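In: The sequence and its predicted three-dimensional model are supplied below.
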Amino acid sequence: MLAALLLVLAALPFYVDAQVLKIGSWSMAAAVGAIGLTLLVGTAGQLSLAHAFFAAVGAYGYAALADPEGPGWPSVAAAIGGVALAAVAGLLFSPVAARLRGLYLGVASLGLVFIGQHLLKNLSVVTGGVNGRGIVPFEIFGFQLSGASPPFDIVGVPFGAQERLWYLALFSVIVAAVLARGIMVRRPGRAFAMVRDNQAAAAALGIDVQHHKAAAFVVSSAFAGGAGILSGLAYAYLTPQNFGLPLSISFLLMAMIGGLGSVAGAVIGAVIVTATPLLLESYASRAGLLAAGGSGGYDAATVSSILFGVLVVVLIVVEPAGIARLGARAWARVIRPRAF
């Protein structure tokens, strides 16, 4: 089933328009960040509202390192550098993360978002200030994976920027999912879970509690940096408004809706939270079912907020583990052998 799903996703650029591909690329970029947050919140049990800050560090780090008028690094090296910068930012905050937990950690991490907004708006030499800055397309050996150069087509289907970016985002989600799953099922993930469930018992078993709490924050920050880079490539432009508090709340909402601690749930939650308002804006507003943004009435953003609020309440009441657990229960009923 997984192979079939990947095959369908790989074939979509041949059959859907650029608008759908753009929404899909944004959703997959968000999924990378949501995977990192579910690893932090669900597996390690640490609340963070700073994901937008680390996403900004990754995005602006890539843009600065790949800038031809600056260091001019190759895209792959600049992307690795952007992710590394986000991880370093998480490492610098890790002493705080190692000593706090729960709501206190959430409030402390929230301060990073406000600090980040101030820096993004005032470090105009690097960030472009309030107006933002452009971002160099991702390319390998002169072939752009987030641009349209050089032009080419496959079986008569032109592959422009959106088609190429779709495959880059899909590859990134697969890599992020594999890495996160590997962490969860191996010793680090088991240590994270032990620290989450009972810090005293974890310490008694020889687990360095503060070290593992800090490590979880660093790893999650690296995922957020990757998400920021993908988002920047999808938007083709970086502005401080794209990395504010609403983004951090959206990441947390993705993890909660999908199911904390579930990689597949994080991807599902990211698609729901990211794609729903965009699809409503693109199709329902165009059909006259919703008001246009800023014209009064119920626009796509308002309806999406209502839907997400209702969905979170329903999931907390019905299945706190999120959509992933509901899907697993439904699948178990389907494949469960009948008793004779």
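Out: Structure received.
In: use CA for all of it now, contacts and neighbours both
Out: OK.
In: Where do the helices of this protein begin and end?
Out: Ranges of helices in the chain, per DSSP state H, are 2-11, 18-38, 51-66, 75-99, 102-122, 124-127, 161-185, 187-197, 199-204, 209-235, 245-258, 263-279, 300-318, 323-335.
In: Can I get these in CSV including mean neighbour count?
Out: Shown next, in CSV, are the helices of the chain (neighbours: other Cα atoms under 10 Å):
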stretch, mean neighbour count
helix 2-11, 11
helix 18-38, 27
helix 51-66, 30
helix 75-99, 21
helix 102-122, 17
helix 124-127, 16
helix 161-185, 19
helix 187-197, 19
helix 199-204, 14
helix 209-235, 27
helix 245-258, 24
helix 263-279, 24
helix 300-318, 15
helix 323-335, 14
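In: Who are the contact partners of V173?
Out: For V173, the contact set (Cα atoms under 8 Å, 6 or more residues apart in numbering) comprises 28-29, 31-32.
In: okay, now the one to match up with it:
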Amino acid sequence: MSKPLVWGAVAVAAVLVPFYLDAFWLTAGLFAMSAAVGAIGINLLTGATGQLSMGHAFFLAVGAYGYVYFSSHPEDDLGGLGLPTPVAAVLAIALAGVAGGLFSPIAGRLKGAYLGIATLALIFLGQHVLFNSEPVTGGYNGRAVPPLELFGFAFADDPELTVLGVPFGAVERLWYLAAALLAVSAWFARGILLDRPGRAMNTIRDHETAAGVMGVPVTRYRAGVFVLSSMYGGLAGVMLALTFQRTVPDYFGMLLSLDYLAMIVIGGLGSVGGAVVGAVFVSLLPQLLTRYSDSLPLVAQTGTGGFSPAEASRMLYGAAVVAVVLFLPGGLLGLGSRIRRSLAGRLPHPRKTRSAP
């Protein structure tokens, strides 16, 4: 089947999904799509350029809280600018890019584990700010997220909207927005990877000295990719905030950064498709375990002798990371490609099966 037909089928399926799935599956899909956007960003940095980052959750927090502060009106002890929500979303993504730019001189000069340790400091800094800057972040209780309004259309439950007999609330409306943002994000990242910048990034990852000899500005590329990755994280943070409808500091911790590293390793380093596949796997697994915990062995509430769904999911995709590193260097995407090539090799070629005239 040709690629245009495949992508056409995916687009049709994305349009039809809200008409057939309930709120649980749509919400799970929203989390998966927002995770995929963030995973694409860190895959550009870690998978394509070879720069380890442990601070991706910090940039998601900047995007999420930036959107909330820019779009909220001041009330009680909480501040806000009350800007139009589309402007607030763009500024939040830009703010994440600025935060990445402030750190980019360090990112441009460090590599490997040294950069990973340096970015880990961002998590501790971010947690301290989120918990203690109550007028901006709301502290431990977090803040409510204003719904996005685009050209007078609100991505919220009000006003009521019914399409072909199906009520379209916030989840259904956000589904189409998230699908569009993921498609644009994937298209842009794929264009970078397939063009000259992508080749330069891969050369830096594989042969840094050779890249410098060939005239690639290694330091500038590292810093630039770090900023771009930060902006992808900011966009993912905005999408998460709109899905959660409330921001809480606990979510944007070290475990979230580890989740993103697991996504790109499991899915496949250095590719947009691998980031999306890994994000779907890692983000959906705990939700599925939570939904079906009553019928699964060893999965139970904390204190009952079993593993909680969150603990069980991290154990499972931790095992998946080990399995990928040992047996599937290309991740789940590479496994899919190998299976497809194997099936293609077994099928007879059309010209060979054509009878002679």
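Out: Thanks, I have the structure now. Model, not experiment: these values are computed from the prediction.
In: Mind putting the helices of the first structure into CSV with distance to A44 of the first structure?
Out: Below are those laid out as CSV (distance: least, Cα to Cα, whole Å):
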stretch, distance to A44 of the first structure
helix 2-11, 27
helix 18-38, 9
helix 51-66, 15
helix 75-99, 11
helix 102-122, 11
helix 124-127, 32
helix 161-185, 10
helix 187-197, 5
helix 199-204, 11
helix 209-235, 7
helix 245-258, 13
helix 263-279, 14
helix 300-318, 20
helix 323-335, 18
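In: which one of those helices lies closest to F152 of the first structure?
Out: Of all the helices of the first structure, it is helix 161-185 that lies closest to F152 of the first structure, at 10.7 Å by Cα to Cα.
In: how big is the offset of the closest one relative to the second structure?
Out: Mean deviation of helix 161-185 of the first structure relative to the second structure after superposition (mean Cα distance after the TM-score superposition for the first structure): 0.9 Å.
In: That helix corresponds to what range in the second structure?
Out: Using TM-score structural alignment, helix 161-185 of the first structure lines up with residues 170-194 of the second structure.
In: what's the answer for stretch 200-212 of the first structure, then?
Out: Taking TM-score structural alignment, stretch 200-212 of the first structure hits residues 209-221 over in the second structure.
In: Please tell me how far G234 of the second structure sits from G101 of the second structure.
Out: Distance of G234 of the second structure to G101 of the second structure, given as Cα to Cα, to the nearest Å: 13 Å.
In: hmm, I was thinking of K352 of the second structure
Out: For K352 of the second structure, the distance to G101 of the second structure equals 57 Å [Cα to Cα].
In: so stretch 111-129 of the first structure matches what in the second structure?
Out: Stretch 111-129 of the first structure corresponds to residues 121-139 in the second structure, going by TM-score structural alignment.
In: do stretch 318-330 of the first structure as well
Out: Alignment of stretch 318-330 of the first structure against the second structure: residues 327-339, by TM-score structural alignment.
In: Can you list the neighbours in contact with the matching stretch?
Out: For stretch 327-339 of the second structure, using Cα under 8 Å, 6+ apart, the contacting residues are 265-269, 273-274, 277-278, 324-325.
In: ok, which pair from the residues you listed is furthest apart?
Out: Most distant of the contacts of stretch 327-339 of the second structure, by Cα to Cα, are G273 and V325, 17.8 Å apart.
In: so who does the residue nearest the centre of the first structure touch?
Out: Residue closest to the mean C-alpha point of the first structure, counted by Cα atoms, centre = their mean, is G33 at 2.3 Å. Taking Cα under 8 Å, 6+ apart as the contact definition, G33 of the first structure lies against 51, 55, 220, 223-228, 251.
In: possible to save those residues as JSON lines with distance to A321 of the first structure?
Out: Shown next, in JSON lines, are these (distance: Cα to Cα, whole Å):
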{"residue": "H51", "distance to A321 of the first structure": "21"}
{"residue": "A55", "distance to A321 of the first structure": "26"}
{"residue": "S220", "distance to A321 of the first structure": "20"}
{"residue": "F223", "distance to A321 of the first structure": "22"}
{"residue": "A224", "distance to A321 of the first structure": "22"}
{"residue": "G225", "distance to A321 of the first structure": "26"}
{"residue": "G226", "distance to A321 of the first structure": "26"}
{"residue": "A227", "distance to A321 of the first structure": "24"}
{"residue": "G228", "distance to A321 of the first structure": "27"}
{"residue": "F251", "distance to A321 of the first structure": "16"}
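In: Identify the residue of the second structure aligned to A227 of the first structure.
Out: For A227 of the first structure, the aligned residue in the second structure is A236 (criterion: TM-score structural alignment).
In: likewise V96 of the first structure?
Out: Using TM-score structural alignment, V96 of the first structure lines up with I106 in the second structure.
In: Please tell me how far that match sits from G116 of the second structure.
Out: Applying Cα to Cα, the value for I106 of the second structure to G116 of the second structure is 11 Å.
In: Over to V98 of the second structure?
Out: 19 Å.
In: ditto for G97 of the second structure
Out: 19 Å.
In: So which of the contacts of stretch 327-339 of the second structure is the closest to V136 of the second structure?
Out: Ranked by distance to V136 of the second structure (Cα to Cα), the contacts of stretch 327-339 of the second structure are led by G278 at 32.9 Å.
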